[in-house]
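*Asks:* Have a look at this fold, sequence not included:
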């Protein structure tokens, strides 16, 4: 009969081996200079190259598929997955929503990270922002103001405003991360509800951010972005204390 301690150690060892195999598969992709969309070797070829059985290999490949590293197309083969942040968004959304049942720590940490990104990079975005891009930012503000006047929420217009603020940086990773944060925020927003949110005031906050950007005042734009996140934190705290 296997004792609990031995069984636990065996499980840990098996997990460690699987993680090592996953790392080996990723190293193989890098060593062979494969790009997103490129086909991977067949299961037989991978098993032979890595010195493992096919069942163990398949288990690791499923994990890598969930992580967005590998794409398995049944009937076609395996490929290096295209850029995809869905797994990250789903994981962060779950952790954020779960934290609302307690003190909301992880949900608030997500707000902190997003705030640091946006307030820290707004000056650089302003340096390269064209008049057309600035006009697009104001279009998003106008849309929020129109929806607020009609008593309608504007989560999508809000997300568009922030995306347009940072498009001048031409940083695909940043835009992808902002999209992740917005997917997470949308789910948390649905979880906690509207609360005491003043739609007109929220739209006005974005108008003031736009005005600071239009005036070329980097310090004020960063300060107003920082204030914007106070409302999000307040609603999370309200939800936790309800």
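*Replies:* Sure, I can see it. Everything numeric in this text was worked out from a predicted model, so none of it was measured.

*Asks:* C-alpha only now, for contacts and for neighbours.
*Replies:* Noted.

*Asks:* what comes up buried for the longest helix seen in the chain?
*Replies:* The single longest helix within the chain, with elements called by DSSP state H, is helix 4-31. Neighbour-count burial for helix 4-31 flags 18, 21, 22, 25, 28, 29 (criterion: 16 or more other Cα atoms under 10 Å).

*Asks:* where along this structure do the helices fall?
*Replies:* Taking DSSP H as the test, the helices found in the chain are 4-31, 43-50, 54-66, 86-99, 105-128, 131-149, 155-166, 172-192, 199-214, 218-241.

*Asks:* Which one, of those, ends up nearest to residue 75?
*Replies:* helix 43-50 (12.8 Å; Cα to Cα).

*Asks:* Need the residues that contact the closest one.
*Replies:* 21, 24, 25, 53, 54, 57, 58 (Cα atoms under 8 Å, 6 or more residues apart in numbering).

*Asks:* ok, for the last one, nearest residue in space, not its chain neighbours?
*Replies:* Distance criterion Cα to Cα, 6 or more residues apart in numbering; nearest residue to residue 58, sequence neighbours excluded, is residue 43 at 8.0 Å.

*Asks:* ok, and here's another one to check against it:
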């Protein structure tokens, strides 16, 4: 039995050396082989499914999933936030320290394809900000941060970083309308990407640290359905100077 985990189903997967994509026997077959009730197996299967350890589909049955830390962290984080929304600040602090600790390692692993993607995300974000009315580039924000760390061979780090954005969205932080704040955020992002492209990881790190402090002075949300409330923006706000992106 796995230490600390009372699951006949998971023990069966490990004992039989099953890998991602491998199919498990039916619950009836497992029940007979393991000599436990189908009801108990169903309970264990649901836990394994919620944790992302297996997938269950009508035609393909039960299969082992590739390991990801994200489902377990996301489930626990969203539960915690539902009980106490202030816990997001604690998780946000953890996420910041993780990004800082792994930044140089992550940047060193980026490919030309990755840096091209980062530059494209900057362009897309400013294009949204320049629309009338402006749109919040949240998808670009999430993808930019995760792209920087995508090459790390550490599922725990990547799971924690990705779960942060699920919590970010659950807290409604992806929907608000302060234009100056959005412009400042993306100016920092452009600086980080330019420094990465130039091979100056230390400068990119310095800008990352400064950028994370912006959340502390974030204005209250005023937007609906992911679109900036145009009435909250002045004509002066709508004219922005887009930073130059390194070639």
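*Replies:* Good, I have the coordinates. Model, not experiment: these values are computed from the prediction.

*Asks:* how about the helices of structure 1, which one is nearest residue 76 of structure 1?
*Replies:* Of the helices of structure 1, nearest to residue 76 of structure 1 by Cα to Cα is helix 43-50, at 12.2 Å.

*Asks:* Residue 181 of structure 1 maps to what in structure 2?
*Replies:* In structure 2, residue 181 of structure 1 lines up with residue 164, judged by TM-score structural alignment.

*Asks:* I figured that match was touching residue 92, is that so?
*Replies:* Yes. If you go by Cα atoms under 8 Å, residue 164 of structure 2 and residue 92 touch, sitting 6.9 Å apart.

*Asks:* Which one of those two is surrounded by more residues?
*Replies:* In this view residue 164 of structure 2 and residue 92 are compared by other Cα atoms under 10 Å, and residue 164 has more residues nearby, 24 against 18.

*Asks:* residues contacting the more buried one?
*Replies:* Contacts of residue 164 of structure 2 by Cα under 8 Å, 6+ apart are 91, 92, 95.

*Asks:* Recalculate using a threshold of 10 Å.
*Replies:* Going by Cα atoms under 10 Å, 6 or more residues apart in numbering, residue 164 of structure 2 touches 70, 73-74, 77-78, 88, 91-92, 94-96, 142, 158, 170.

*Asks:* Grab the most central residue of structure 2 for me.
*Replies:* Taking Cα atoms, centre = their mean, the centroid of structure 2 lies closest to residue 162, which sits 2.0 Å from it.

*Asks:* For the alignment partner in structure 1 of residue 74 of structure 2, give its distance to residue 181 of structure 1.
*Replies:* Using TM-score structural alignment, the partner of residue 74 of structure 2 in structure 1 is residue 89. Using Cα to Cα, to the nearest Å, residue 89 of structure 1 is found at 7 Å from residue 181 of structure 1.

*Asks:* just residue 208 of structure 1 next, same as before
*Replies:* 22 Å.

*Asks:* try residue 86 of structure 1
*Replies:* 11 Å.

*Asks:* same deal with residue 122 of structure 1?
*Replies:* 17 Å.

*Asks:* Could you do residue 233 of structure 1 as well?
*Replies:* Using Cα to Cα, we find residue 233 of structure 1 at a distance of 14 Å from residue 181 of structure 1.

*Asks:* Repeat that for residue 124 of structure 1.
*Replies:* 20 Å.

*Asks:* want to throw the contacts of residue 164 of structure 2 into a markdown table with distance to residue 114 of structure 2?
*Replies:* Output for the contacts of residue 164 of structure 2, formatted as a markdown table (distance: Cα to Cα, whole Å):
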| residue | distance to residue 114 of structure 2 |
| --- | --- |
| 70 | 22 |
| 73 | 26 |
| 74 | 26 |
| 77 | 29 |
| 78 | 30 |
| 88 | 29 |
| 91 | 27 |
| 92 | 25 |
| 94 | 25 |
| 95 | 21 |
| 96 | 21 |
| 142 | 15 |
| 158 | 16 |
| 170 | 28 |
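
*Asks:* Produce a PyMOL select command limited to the buried residues of those residues.
*Replies:* Selection of buried members from those for PyMOL, criterion 16+ other Cα under 10 Å:
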select buried, resi 70+73+74+77+78+88+91+92+95+96+142+158+170
